Every structure is written in structure tokens, then in C-alpha cells.
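In: build the 3D model from these lines:
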Amino acid sequence: MDAIITAQQWASVSDGERPPTLLDVRYRPGGPPGLPQYEAGHLPGAVYVDLESALAAPAGPKGRHPLPDDAVFGAAMRRAGVRFDHPVVVYDDGLGWAAARAWWMLRWAGHPDVRVLDGGLAAWTASGGRLTPEVPPVTEGDFVPAPGALPLLDADGAAELARRGLLLDARAGERYRGEVEPLDAVAGHIPGAVSAPTTDNVTADGCFLPAGELAARFAGLGASDGVEVGVYCGSGVSAAHEVLALAIAGIPASLYVGSWSEWSSDPARPVATGPQPG
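Out: This is a model prediction of the structure:
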């Protein structure tokens, strides 16, 4: 099953008799909610989903974007019209991180058919697609989460994977190296993790690189046959985008949702700095 859909493909399937459920998951780290932007103009038929309240629990010891309660997530998806037996497409208006978090959450919770609009809202408008302020009517969905369909790491699992397999750090290189840390209390990376910025998975227009190029990129980072792969970032959002990129490349990967925001909050956990895994 494909994990992404192009703007041209969406234009075709959205004209069908029963198009996929379309979710608008706009989000800016530290920025205002995406709802006002959604209300000003969105893809026809899209329903807004708030990342902070629907795709994450409140920040705490488990990180800045820990997993939401299953009941909370399921209720939000049903309100948005998500059905288990009907495909879902998600998009945002940024780097694709929020859309990837929604993709990962739904897939992890057992939905069998979820795709991300490649390039998001920008790709849609660049292809000639229109936007509308009209909020569509929504029929209540029936999706009930059944967690565990995708692999998940906790802090101890991430530490172990960094030793026995390949743990990728999806943050910017300067955060990995410990040169800056704009969000968390401690700068650096999980010992043994390899720097793999999410931004290197996409072209200048925000669309994913071709599958073959992504596969070559990850192979160069150590993702060879038989090597178990995991990903973390700051708080489990951009790392979901990297898991998506790995899926496009045909490489299964685990997500450490707590990520650096959880890891660095525990002073007992070791921290590495510099350009090497440590």
C-alpha cells in the first residue's frame, strides 16, 4: 500500500463518488493553532484535526507530545469521519511533519489505508487546486483504535536499539551535535544515535525524494538488510515524517514517541555531543 499520494492523484480520486476521508492537520511548533488558517481556506472536503489535542496528550514526563489516550484519539477520529473500512488522506501546510504524525497514529492504531498528501497544501495549490472556507458536513465515523500495528520504542528500547541496530536522530544537525537546543533543557543526542535530519528526505518544494534515492540515503546511514531501525526527534512529530520516508524506501522502522524531550528530562540518562554517535 502506498504511503503518499500526489496532488494530481488526489485531484483524480477526490472527484470520485466516495472519496477518501480528508484530514487537515496544520500545525506549527510553538505557533498558533491551525484552525484559523483552516477556516480561511482548505482543500475541499477537508476536516480539521488539532495535533495538540487529538494526536498527543499534554506535555509531561513522557515528552512534549506523548501518545494520547486511546479513547481521546478514537473519539477525535470518529468526529472527523474516519471509518475503519474507508481510506484516509492527511495533509498540512508546513513541512509535512504534522500530517506524518497523523499518518503514523492512524497506522499504529490499526487503520489499514492512510496516505499523506505529498507536498501538502503548497503542492495542491501549485498544481492548480482550489481552496475553500466551506466546512463540510461530517458523518460520524466508526474507527476504534487497536494500538500496536506499527513498532513503538520507549526510552530503554531506544537506548538498546542504538547499540544493536540503527537509531536515527531526525532533528537538525546542530541540535544533534549539541550546539543549540531551543526547546529542551539539555543539548545533545542519545549515545549511539546517527544524525539523519528529516529535511534531507524532501526536495526544495517539500515533496519526498523518489523511493530509490531515499533507500540510498538510508543505506548510507547504515540501514542495511537485517538491521533494525528506529527514529526519534524532539517530541515524536518530525520523527514520524522520517518513519514515513523510510516506509517509502521500503524500510520498516520503530518510532520513539517520547524522543529527546523525554530522554533529556531524566538526568540519569546519558547525553552525547558532537558529530559522531558517541
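In: use CA for all of it now, contacts and neighbours both
Out: Noted.
In: for the stretch 51-200 of the chain, which segments count as helices?
Out: 51-54, 70-79, 97-108, 120-126, 155-164, 173-177 (DSSP state H, counting those that start in this stretch).
In: among the ones you listed, which is the most enclosed?
Out: When you average the neighbours per residue for each of those (mean count of other CA atoms under 10 Å), helix 97-108 leads with a mean of 26.
In: list the helices and strands that helix packs on?
Out: strand 88-91, strand 114-117, helix 238-248 (3 or more CA pairs under 8 Å, 6 or more residues apart in numbering; DSSP states H and E).
In: hmm, try it at 6 Å
Out: helix 238-248 (3 or more CA pairs under 6 Å, 6 or more residues apart in numbering; DSSP states H and E).
In: by contact count, what packs against the next helix-or-strand element following the helix it packs on?
Out: Counting by DSSP states H and E, the next helix or strand C-terminal to helix 238-248 is strand 254-256. The contact analysis (3+ CA pairs under 6 Å, 6+ apart) places strand 254-256 against strand 152-153, strand 229-232.
In: hmm, back to that, of the helices of the stretch 51-200 of the chain, which is nearest residue 1?
Out: Comparing the helices of the stretch 51-200 of the chain by their distance to residue 1 (CA to CA), the top pick is helix 97-108, with 11.7 Å.
In: second chain to compare with the first, below:
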Amino acid sequence: MPVLISSAALDAARASSTPPRLLDVRWSLAQPNSLAEHAAGHLPGAVYVDLDTELADIGDPVRGRHPLPSREAFEAAARRWGLEDGDSVAVYDAGHGFGAARAWWLLRHAGVEVRILDGGYAAWVLAGLPVETGEVTPAPGSATLGWGGMPVIEADDAAAWPAHGLLLDARAGERFRGEVEPMDPVAGHIPGAINAPTSENVAASGLFLSGAELEERFAGLGVTADADVAVYCGSGVTAAHQIAALEIAGVRAALYPGSWSEWANQGREVATGA
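Out: The predicted structure follows:
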């Protein structure tokens, strides 16, 4: 199943006999709730998804800032979005795909056919395609979701991973090196990890790099198609974007959902520097 869908292809799919469900996952650390932006303009029929409450189970800091929701909680959210068994889904955010990738990863984990709108809302608007305002409240769906479709690792696995594979840290370089830490109690990275900032998966336009460009990028970090690869970030959100980029490049990778926010709250060993 392709990871991405273009604005033109999604517009055509909307007019088909089996249009995908559209989910608006606009989110950022600075502005986690973007319901106002959704109401001001969104793809026709798109349902707003709140990442913090519907794509995560926020609670004990020892589990990180965005631990995975339970299957039951995620299924309840999917039903609120109107999802039915057999539906396909297209997810988007403001542009770069960071929030949308979290929804993509979870829906893949739950066995749902899903693609990320490449370039997000910005690309859709730039293409001159229709938008609507207000909030969409669909009739509740009755989808029954699976669980376990994507590989997941825990903190102990992450600690041992560099001994047999590649552990990619998707945060910005200054956070990886421990020069700054705006969110979590300890600065640095998991010993043995390799820095691979998520921001380098996309072009200035907000579109993902091509498969060949991503393959070249990850090959430069030592990633090959048969490598054991796992990814973490600050709280397991942008790491999903890295996993999407790796899949475009032909590499399957595991997610460490707790990521640095879990690791830093558990008193584990920390490395700093490049």
C-alpha cells in the first residue's frame, strides 16, 4: 500500500464510488489543538482529529508524553470519526505531515488502509482545490479495529538495539546532542543512537522527498533494506513520520512509542554530543 497520495489523486478519489474518509490532524507542539484552524478551512467532509486525546493516552510521565492509546480507545475514536469496516482513509495536517503520520501509523497498526496527503492542507489549497468551513460531525461509525500491524519496541529493546541494528533519533540535532531540551527533564540521547532529523524527510515545499532521495538519505546513515531499524523522537509523534519516510525508501522500521520523553523520565543512561 503506498504511503502517500497527491492532492490531485485524492481529489479524484473523493469523486469515486468509494471515497476515502478524510481526517484533519493539524497539530504542533506549540499549538496542539487546531480545531479553530479546522473550522476556518478544511478539505470537504474532513473530520478533525485531536492528536493529544485521540491518538495518544496521556497520563503518567514515566510512559512519555504521547504513549499509544489502547486498541479500545482508538477504536472508539475511529467510530467517532465515522469509520466503518472496509473504509479507506486519507490523513493530512498543515503541510509537512508530522501530525498526519501519527494517525497514519496508528491506522496501519489497526489494520486500516490509509495514506498521507503529500504536502497536506497547504498543498491542497495551492492546487486550487475546494475547501469548506465549520466543524464536521459525522454519523458514528461501527468499525472494528485490529491491533499489532506495525512493529513496536519498548525502552529495554531500545537500549539493546544498537548492538544489533540501527536506532534512529528523529529529533533536531541540538536536542540529540544535548545542547537544549525544551520539553523533557534530561538532555541528550539514547546511547548508540544515530541522529536523523525528521525535518530532512521533506523538501522546502512540505512535500516528502522522492523514494530515491530518501533511499540515498538513509543509506548515508548506514540504513539498508535488510537492516534492523528502530526509531524514536521526543514523544513518538514525529518518529512515525520517519517510519513513513523509511517505508517510502523500502525499509521497514519499528517505533519506540515512549521515545525520549519516556526514557528521560525513567532515569536511564544518557549520552550527549554528536
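In: about what we covered before: okay if I get the helices and strands packed on strand 254-256 of structure 1 as JSON lines plus mean neighbour count?
Out: Formatted as JSON lines, those follow (neighbours: other CA atoms under 10 Å):
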{"stretch": "strand 152-153", "mean neighbour count": "18"}
{"stretch": "strand 229-232", "mean neighbour count": "28"}
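In: please identify which of the ones you listed is closest to residue 120 of structure 1.
Out: Of all those, it is strand 229-232 that lies closest to residue 120 of structure 1, at 22.3 Å by CA to CA.
In: what's the closest one in contact with?
Out: Strand 229-232 of structure 1 is contacted by residues 166-169, 239, 253-256, 259 when judged by CA atoms under 6 Å, 6 or more residues apart in numbering.
In: one more: stretch 1-15 of structure 1?
Out: By CA under 6 Å, 6+ apart, the list of residues contacting stretch 1-15 of structure 1 from outside reads 19, 115-118, 124.
In: ends of that stretch, how far apart?
Out: Start-to-end span of stretch 1-15 of structure 1 (CA to CA, to the nearest Å) is 21 Å.
In: buried stuff in it?
Out: For stretch 1-15 of structure 1, a neighbour-count test (16 or more other CA atoms under 10 Å) marks 3-7, 10 as buried.
In: restricted to strands, list these.
Out: 4-5 (DSSP state E).
In: now tabulate the buried residues of stretch 1-15 of structure 1 in CSV and tack on distance to residue 223 of structure 1.
Out: Conversion of these to CSV gives the following (distance: CA to CA, whole Å):
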residue, distance to residue 223 of structure 1
3, 19
4, 21
5, 25
6, 26
7, 30
10, 31
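In: and which of the buried residues of stretch 1-15 of structure 1 is nearest residue 203 of structure 1?
Out: For the buried residues of stretch 1-15 of structure 1, the nearest to residue 203 of structure 1 is residue 6 (13.9 Å; CA to CA).
In: so how far is residue 46 of structure 1 from the closest one?
Out: Taking CA to CA, one finds residue 6 of structure 1 at 16 Å from residue 46 of structure 1.
In: and if you look at residue 36 of structure 1?
Out: 14 Å.
In: so between these two, which is more surrounded?
Out: residue 46 (25 against 10; other CA atoms under 10 Å).
In: please list all residues in contact with that one.
Out: By CA under 6 Å, 6+ apart, the neighbours of residue 46 of structure 1 are 22-24.
In: got it, and residue 81 of structure 1?
Out: Listed by CA under 6 Å, 6+ apart, the contact set of residue 81 of structure 1 reads 138-141.
In: return the members of these classed as buried.
Out: Among the contacts of residue 81 of structure 1, those buried by neighbour count (16+ other CA under 10 Å) are residue 141.
In: a markdown table for the contacts of residue 81 of structure 1, including distance to residue 218 of structure 1?
Out: Shown next, in a markdown table, are these (distance: CA to CA, whole Å):
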| residue | distance to residue 218 of structure 1 |
| --- | --- |
| 138 | 40 |
| 139 | 41 |
| 140 | 40 |
| 141 | 37 |
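In: among the contacts of residue 81 of structure 1, which are in strands?
Out: Among these, no member lies in strands (by DSSP E).
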